[in-house]
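Trainee: Okay, structure incoming, though there's no sequence with it:
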């Protein structure tokens, strides 16, 4: 992809400034979501969630500092930043995976290399934030609920959590939706009651719901390891390392999965070669030779996994990553990646 394609990237949805040179928008100008929605539309060819403005105001109410969508330097190349936690230094953003919609809310940590799923969509994220405030403050605070505005009112009746009599993770899972943190909380709840069977059943539900996220498999691998079930821990760890490595967890979690999988010391490339070999000698005969598009997709996955593993710097891969997406026939992601190249901090 030629560098000239950057000229088609949006600068700032609120100003006519040239890309990277316009004045930073004040936080209050970002609350209505227009700047982020326009960026998602123009850079990712995606539709921003209708609750985006509520998400931004909720993040601000939670103590975050809103940031411009073009401030993508140093974070995962497939994320549109929404806000930064000034205490922890992590970024909250929307995860762009190439679909028409851009809805998943994620936390970006580990120098921009690792992703944690906070909500499958904006609505669930807002709803959970309101209930969490009600839970933690025993109904005495409504800052987050007020920030959510009409969207919040449509999602939750104040006091409904307390009157339900349910534990937080149970209420969230049954009344709002499934979240990795709450699924893990339910597993721990069963373990505290020495109900291992129910814990493992919940783990199966966790994996079936969030199977594309390595963190679900990593959690299960750790549980099996704690239970002394080594072979199952190994298999779960290997499953984790077959998902995008950015979703597995932090550096310590990735190292732990490598150890449990029996792949300690291997590079990302070496592990992918092992997995390819395990397809069997006749795989090519059944599947046919890999197309140029498939090879390009696999190279893009390799690059992102190498970034997550800390083998290469994210700032060095954007050009090649965009080229891979172009060869794979995904010009939308190619443009989105290039729009993040050289973005202001």
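Mentor: Received it, and whenever you're ready, just let me know what you need. This structure is a prediction, so every number in the text was calculated from the model and none was measured.
Trainee: drop to CA atoms for contacts and neighbour counts, all remaining ones
Mentor: Noted.
Trainee: how long is stretch 64-74 from one end to the other?
Mentor: Start and end residues of stretch 64-74 are separated by 18 Å (C-alpha to C-alpha, to the nearest Å).
Trainee: take the one below as the second:
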């Protein structure tokens, strides 16, 4: 029989409530804190779906089980959802990669209606947004597995659910120039893909396209994250628009430090 766990215990570890809608999060998290012993002990007997539902107090993603199987097929080791000591309290750990990074779900305290739990990776300087939801993450992994040729293990892990996301060979049949173009058109928006396309424009000396793509990145596609504004600040700085670069960095620094994708102190010293 599972122990009774109060939702108050989980809520006590959350940051102060904040809006995560049309505007960026404006309250800054000053430090990550360890999960309370009561949460860690109670969650030891919970699977990930039960933890999300009963402790994180939200509906678990429909295809969470398929995602966990996929992560294992990619060589990651599943971890307890209560293994949160030293982590930002808002994450629900799923698995650990050989490099030591944690693939997790993010539980915003006051997510707007209809917003699903994003998939994030815990890194040295906070969180990196991997996908806006579980379905989008699975879809991308299936596409990349199909292209790289290691798709059999991934497809077996996902099972019949994979057919809901992607048909084998669709990328080849699309005749698109590269996988990034396919992902943006067929799967969804991903921070690393947008940043890579922007950087390629800069490398080619196409500053106009780089500025357009960088500005597009900041248009509230990833609510709550300061990373788009931080990256756009760097793009503006590289093309000589110093004043605009500082303005973009100031907007980014109003967000929680763990959404910047870099060290907070480095950028704050530049303003």
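Mentor: Structure received. Quantities reported herein were computed from a predicted structural model and do not represent experimental measurements.
Trainee: So what's the residue count around residue 123 of structure 2?
Mentor: By other C-alpha atoms under 10 Å, 15 other residues sit near residue 123 of structure 2.
Trainee: Now which residue in structure 1 aligns to it?
Mentor: In the superposition onto structure 1, residue 123 of structure 2 corresponds to residue 109 when matched by TM-score structural alignment.
Trainee: Give me the nearest residue to that match, chain neighbours excluded.
Mentor: Spatially, and ignoring its direct neighbours in sequence, residue 109 of structure 1 is nearest to residue 90 (5.2 Å; C-alpha to C-alpha, 6 or more residues apart in numbering).
Trainee: Next up, identify which helix or strand residue 259 of structure 1 is on.
Mentor: Using DSSP states H and E, the element containing residue 259 of structure 1 is helix 251-261.
Trainee: picking up where we left off before, would you enumerate the residues in contact with the residue nearest to residue 109 of structure 1?
Mentor: The contact partners of residue 90 of structure 1, by C-alpha atoms under 8 Å, 6 or more residues apart in numbering, come to 84, 107, 108, 109.
Trainee: corresponding residue for residue 6 of structure 2 in structure 1?
Mentor: By TM-score structural alignment, residue 6 of structure 2 lines up with residue 8 in structure 1.
Trainee: For residue 38 of structure 1, see how far away its match is.
Mentor: Counting by C-alpha to C-alpha, the gap from residue 8 of structure 1 to residue 38 of structure 1 is 13 Å.
Trainee: Regarding the residue nearest to the spatial centre of structure 2, what is its secondary structure?
Mentor: Centroid-nearest residue in structure 2: residue 129, 2.1 Å away (criterion: C-alpha atoms, centre = their mean). Recorded secondary structure, residue 129 of structure 2: strand (DSSP: H, G, I helix; E, B strand; the rest coil).
Trainee: conserved subset of the contacts of residue 90 of structure 1 in structure 2?
Mentor: Counting by both residues aligned by TM-score structural alignment, their matches' C-alpha atoms under 8 Å, the members of the contacts of residue 90 of structure 1 that carry over to structure 2 are 84, 107, 108, 109.
Trainee: Can you show me the helices along the stretch 101-250 of structure 2?
Mentor: In the stretch 101-250 of structure 2, helices defined by DSSP state H, counting those that start in this stretch lie at 134-148, 151-158, 170-174, 179-182, 191-203, 207-217, 227-238, 242-252, listed in chain order.
Trainee: what's the most buried one of these?
Mentor: Most buried of the helices of the stretch 101-250 of structure 2 by mean neighbour count (mean count of other C-alpha atoms under 10 Å) is helix 227-238; its value is a mean of 23.
Trainee: In terms of helices and strands, where is the closest residue to residue 324 of structure 1 other than its chain neighbours?
Mentor: Nearest non-adjacent residue to residue 324 of structure 1, counting by C-alpha to C-alpha, 6+ apart: residue 296, 4.9 Å away. Using DSSP H and E, residue 296 of structure 1 maps to helix 292-308.
Trainee: residue range for that helix in structure 2?
Mentor: Across structure 2, nothing matches helix 292-308 of structure 1 (TM-score structural alignment).
Trainee: Run through the neighbouring helices and strands of that helix.
Mentor: The contact analysis (3 or more C-alpha pairs under 8 Å, 6 or more residues apart in numbering; DSSP states H and E) places helix 292-308 of structure 1 against helix 268-277, helix 318-327.
Trainee: and these as TSV, adding mean neighbour count and distance to residue 19 of structure 1?
Mentor: Formatted as TSV, those follow (neighbours: other C-alpha atoms under 10 Å; distance: least, C-alpha to C-alpha, whole Å):
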stretch	mean neighbour count	distance to residue 19 of structure 1
helix 268-277	14	35
helix 318-327	22	17
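Trainee: now for residue 58 of structure 1: what does it line up with in structure 2?
Mentor: Checking TM-score structural alignment: residue 58 of structure 1 goes with residue 70.
Trainee: Just to check, its match is in contact with residue 154?
Mentor: Yes: contact criterion C-alpha atoms under 8 Å: residue 70 of structure 2 and residue 154 qualify, at 5.7 Å.
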